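Generate coordinates for the sequence data below:
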Amino acid sequence: MPGRRWPVGRSRMKHDKPTALTPADVDQLAQDRSPEARIQMLSKLLRTAEQAVLAESGQALVQDLLHRLAHDAVQQVREAVAWQIYNSPFLSDGLARDLALDVISVAFPLLRHGEAVGDALLLEVIGQGRADKQMAIAARQTLSEAVSGALAAVGNLAVVATLAGNEGAALSDASLLSLADRYAHVPLVAEPLAGRATLPASVVERLVAHVSDKVRAHLVERHRLSPVIAAELAAHGRDSATLALLRPVSKPGMDGDALAVHLHEQGRLSVPLLLRTLCAGDFDFFAAGISTKSRVRKANAMALLLDGKWDGMKALLDHAHVPKHLFAPFQVAMRVAKTLGYRGGAEGRDTFQTEALGRIYAECGQSEERAMDNLLLQLFDRKHDDMVDAAMDVAGMPFIPLRGNVPKK
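As a prediction, this is how the structure comes out:
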């Protein structure tokens, strides 16, 4: 069994005295050819050898005996060899290869735990096509990009999922992108992939695109939408899913500025997304987005936002090609932030979100502009019911979904 552990000579207490092999040991082995006898001899041999009792000639004898035992006809003996030497100085390259290419119960300790096992051997084993061995390798404490890339290409879901969730596996951007392209629709792989500490913006964008497809299918099925309306709302879903992913990926190694640049290059840094990030209280990403679209320094954009200087922010929105008739919701959100003294942190975020949504709906919800209706639809889409109710209390009116006709005063 892969989980079997055999006694390791190195773990003996310090007060144990090593005992060299004697002619009596050899005679006993000749008389008793049971697996237990050979395993007992193996343990004694390694204790003696690793405590430097053997002379140089004896070391060569150890290597020869280990090779013989590694090819023993009894699997139990070969397992004992593997478990006792997977990190031993007596594990030669040839011996490692013999054990790694054996059945999984013999190969497991080397493939899973062997620190000296090189990439060339791991790649050879992966090429055998054995899923059980690939699983053992995928769970190693560390993996190089070359080995991770080979595992990513094997096509076995369990192996790929284990790899995606292994933070010790070095995955190149190309491998990550390939996994996102092939498995974004498979939760078994997509979930651990999305949970990695660092992800390039291109992979985040692929995951966002997949979620958008799910949202589109859900809308078409549940609301019996026409293809035209479904296509229009698909963009809403992309922005909503993008915003939902912003916070989880804002970890060490995931640069919000880089993500803003990537989304802009992909044509995905939209006006609705900017408004949603602002109203969500994600000031850092909002400043990064406005900075990217307007080509001004992020620090300047953040200063204007935190100081509540609308004239300056209005100029940035103009440079960012935000239509002037959509400026109002941004102005309202900034005014709410200034009134509350909110500066984009976790403290006070819920209060700011509720107040901003309510004031925007009250002041902008009766606009004759269809573009404003669409913008507010996307702003409220996927908001929790309790938050919408609280926002409507702020607005002093019931929430009438903007998908329908909003009564005009």
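
C-alpha only now, for contacts and for neighbours.
OK.

got the contact list for the spatially most central residue of the chain?
For the chain, residue 196 is the residue whose C-alpha lies nearest the centre (Cα atoms, centre = their mean; 2.1 Å). By Cα atoms under 8 Å, 6 or more residues apart in numbering, the contact set of residue 196 is 164-165, 167.

Neighbour-wise, give me the winner out of the residues you listed.
Using other Cα atoms under 10 Å as the neighbour test, these are led by residue 164, with 29 neighbours.

closest to residue 50 among the contacts of residue 196?
Distance to residue 50 across these (Cα to Cα) is lowest for residue 167, with 33.4 Å.

so that closest one sits in a helix?
No - Residue 167 is assigned coil when assessed by DSSP: H, G, I helix; E, B strand; the rest coil, not a helix.

what number of residues lie near residue 404?
8.

Can you name the helix or strand that residue 358 falls in?
Residue 358 is part of helix 349-364, with elements assigned from DSSP states H and E.

now the angle between helix 349-364 and the next helix or strand after that helix, please.
Using DSSP H and E, the helix or strand that directly follows helix 349-364 along the chain is helix 370-380. With axes from the mean of the first three to the mean of the last three Cα atoms, to 10 degrees defining the directions, helix 370-380 sits at 160 degrees from helix 349-364.

Centre of the chain to helix 370-380, how far?
33 Å (Cα atoms, centre = their mean, to the nearest Å).

can you check stretch 221-239 too?
29 Å.

which of the residues in it are buried?
230, 233-239 (16 or more other Cα atoms under 10 Å).

Format those residues as CSV; extra columns: secondary structure and distance to residue 299.
As requested, the buried residues of stretch 221-239 are exported to CSV (DSSP: H, G, I helix; E, B strand; the rest coil; distance: Cα to Cα, whole Å):
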residue, secondary structure, distance to residue 299
230, helix, 38
233, helix, 33
234, helix, 33
235, helix, 29
236, helix, 29
237, helix, 30
238, helix, 27
239, helix, 24
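
In contact with the spatially closest residue to residue 116 that is not a sequence neighbour: list those residues for me.
Nearest in space to residue 116, with sequence neighbours left out and distances taken as Cα to Cα, 6 or more residues apart in numbering, is residue 87 at 6.9 Å. By Cα under 8 Å, 6+ apart, residue 87 lies in contact with 110, 113-116.

quick one more, to check against the first:
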Amino acid sequence: MSGSKPSDRQSGGLPTAELAARLAKGATPDARAEVAATVGKALEAGALGAGELQLATDIVRRLAIDVERQVRESLAAAVRRTSDLPHDVAIALARDIASVARPVLEEFSVLTDSDLVELISADDEDKQLAVAARPTLSEAVADALVAHGTENVVVAVVSNPGAVLAEPTLDLALDRFPESERVHAPLVARDALPVAVAERLVAMVSERLQGELVRRHSLPLDLATDLILDGRERATLGLVNDSSPPERVEDLVRSLANGGRLTSSIVVRAACIGDVTFVETALAVLAKVPVDNAGRLVHDSGRRGLDALADKAGIGPRDRVVLRAAVETVDETELGDGPADRQRFAETVIERVLTRFDTDEMGVSDEDVMYLIKKLEGYVAARPDVASV
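Okay, here's the model as predicted:
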């Protein structure tokens, strides 16, 4: 049997006095890097006794200030997931060059929010990106990253589902990068956004992202309606860029329905500005009937088909009355071919619908009246003969 004492042996890869002795004898950088990996694995396993833990800690402290970058990199990679590392060692590694600090900044639970905020303020993009990649980011850390980080860093933060983003932090991201679709897109894709932030995004993002905003977030009804119907109007007039082909109406309607955004009010408002294609498709999807059948029912001369279809689609009695009047008005109004004709057509339909009803129990709701009046005012103000006055 060997005469070695148990404390001088390596048992199952645990650090012992033998490892410390290897370091004391002037081990090569490769050997020191190997010791770093061995100690790190033992710390991560969390099975060290009190004496072994103290010895491992002493070894780690020495390796954390090793002159060779290779050794420090090996140590940082090995201890990135351990919770037994002393705080001072964690800070030393985090303040090291980026290649050493990165694994520690990405995963190390020993670092506090205060530590991370201080490190972020040093304006090192590589380190900021490492922090932004952590599984979770507190409100304070996320705010510091957005305040100090480059566009790449802010994109990483708003793309991180584990980041807690307060409304002021979101506003700051938009203030700093108002024209960056790289920032806008992951914001739109987040599970939840404050309404005020979503409203700001509406004016900043592309038409494609506006559609995503409507589908994913609870925008105010008037704003959501404008985005949906104005987008449809642009598509109808061929005003959408070739790089953003207009979405098929049925795809749009189904995506709205799947997101719970296809409301009775939006259907009624679409009818009131003359977008019957949207109305037919929406009623078909809500009533679960083929679109062709819905089109025939909508334009049934006796309007019984429209009433039955709207009822099956879940449109209430009050809204059905307005819907019927709007469709009748559309059928009675001639639509020209040009953009100005389409705009004038919408004006005419709104005017006729509004004059047919008072805002009583079976008429247009107060909210829808206000929406249609604002819509009408917008159409009139945009007319060349009015705009030039």
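
what's the TM-score here?
Overlay of the two chains. TM-score (TM-score structural alignment, normalised by the length of structure 2): 0.59; 294 aligned residues with a Cα RMSD of 4.8 Å.

before we move on, the earlier item: which position in structure 2 pairs with the residue nearest to the centre of structure 1?
Alignment note: residue 196 of structure 1 maps to residue 190 in structure 2; criterion TM-score structural alignment.

Show me what the helix holding residue 358 of structure 1 is packed up against.
With contacts taken as 3 or more Cα pairs under 8 Å, 6 or more residues apart in numbering; DSSP states H and E, helix 349-364 of structure 1 sits against helix 271-279, helix 327-340, helix 370-380, helix 385-395.

quick one: terminal-to-terminal distance for stretch 120-140 of structure 1?
Stretch 120-140 of structure 1 has an end-to-end distance of 15 Å (Cα to Cα, to the nearest Å).

Likewise for stretch 256-263 of structure 2?
Stretch 256-263 of structure 2: ends 9 Å apart by Cα to Cα.

Buried residues, that stretch. List them.
Across stretch 256-263 of structure 2, burial judged by 16+ other Cα under 10 Å covers 256-257, 261-263.

and what of stretch 89-105 of structure 1?
90-92, 95-97, 99-105.

again, but for stretch 116-127 of structure 2
116-117, 119-120, 125-127.

Any idea how far it is from the middle of the chain?
24 Å.

corresponding residues in structure 1 for it?
So stretch 116-127 of structure 2 is aligned with residues 122-133, judged by TM-score structural alignment.

Tell me where the stretch 1-150 of structure 1 has strands.
Here the stretch 1-150 of structure 1 has no strands by DSSP state E, counting those that start in this stretch.

about what we covered before: select from the buried residues of stretch 256-263 of structure 2 every entry located in helices.
256-257 (DSSP state H).

Make a markdown table from the buried residues of stretch 256-263 of structure 2 and add distance to residue 224 of structure 2 to it.
Shown next, in a markdown table, are those (distance: Cα to Cα, whole Å):
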| residue | distance to residue 224 of structure 2 |
| --- | --- |
| 256 | 11 |
| 257 | 13 |
| 261 | 9 |
| 262 | 10 |
| 263 | 10 |
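
Out of the buried residues of stretch 256-263 of structure 2, which comes closest to residue 186 of structure 2?
residue 256 (19.7 Å).

how close does the nearest residue to that closest one once chain neighbours are set aside get to residue 278 of structure 2?
Nearest residue to residue 256 of structure 2 in three dimensions, chain neighbours excluded: residue 262, at 5.2 Å (Cα to Cα, 6+ apart). According to Cα to Cα, residue 262 of structure 2 and residue 278 of structure 2 sit 11 Å apart.

who touches both of the two?
With Cα under 8 Å, 6+ apart, residue 262 of structure 2 and residue 278 have common neighbours residue 253.

Enumerate every residue touching the closest residue to residue 334 of structure 2 other than its chain neighbours.
Spatial nearest neighbour of residue 334 of structure 2, chain neighbours left out: residue 345 (7.4 Å); criterion: Cα to Cα, 6+ apart. Counting by Cα under 8 Å, 6+ apart, residue 345 of structure 2 touches 274, 333-336.

what's the distance between residue 345 of structure 2 and residue 221 of structure 2?
23 Å.

Residue 59 of structure 2 now?
63 Å.

neighbour count winner among these two?
Just comparing residue 59 of structure 2 and residue 221: by other Cα under 10 Å the higher neighbour count belongs to residue 59, 20 against 17.

Quick one: map the more buried one onto structure 1.
Mapped onto structure 1 by TM-score structural alignment, residue 59 of structure 2 lines up with residue 65.

Distance check, its match against residue 46 of structure 1.
11 Å.

Figure out the length between the terminal residues of stretch 88-99 of structure 2.
First residue to last in stretch 88-99 of structure 2 (Cα to Cα) measures 19 Å.

so where in structure 1 does that stretch end up aligned?
So stretch 88-99 of structure 2 sits over residues 94-105 in structure 1, by TM-score structural alignment.

which other residues reach the matching stretch?
In contact with stretch 94-105 of structure 1 (Cα under 8 Å, 6+ apart) are residues 1-2, 67, 70, 78-79, 82, 86, 106-108, 110-111, 117, 121, 125, 132-133.

Just the buried residues of the residues you listed.
Counted by 16+ other Cα under 10 Å, the contacts of stretch 94-105 of structure 1 give 67, 70, 78-79, 82, 86, 106-108, 110-111, 117, 121, 125, 132-133 as buried.

Could I get the contacting residues of residue 153 of structure 2?
Applying Cα under 8 Å, 6+ apart to residue 153 of structure 2 gives the contacts 125, 128-129, 132, 145-146.

Next, format those as a markdown table and append distance to residue 175 of structure 2.
Supplementary listing: the contacts of residue 153 of structure 2 in a markdown table, determined by distance: Cα to Cα, whole Å:
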| residue | distance to residue 175 of structure 2 |
| --- | --- |
| 125 | 20 |
| 128 | 19 |
| 129 | 20 |
| 132 | 19 |
| 145 | 14 |
| 146 | 10 |
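
What separation is there between residue 177 of structure 1 and residue 205 of structure 1?
Distance from residue 177 of structure 1 to residue 205 of structure 1, by Cα to Cα: 10 Å.

same deal with residue 171 of structure 1?
From residue 171 of structure 1 to residue 205 of structure 1 the distance is 17 Å (Cα to Cα).

got it, and residue 85 of structure 1?
Distance, residue 85 of structure 1 to residue 205 of structure 1, using Cα to Cα: 45 Å.
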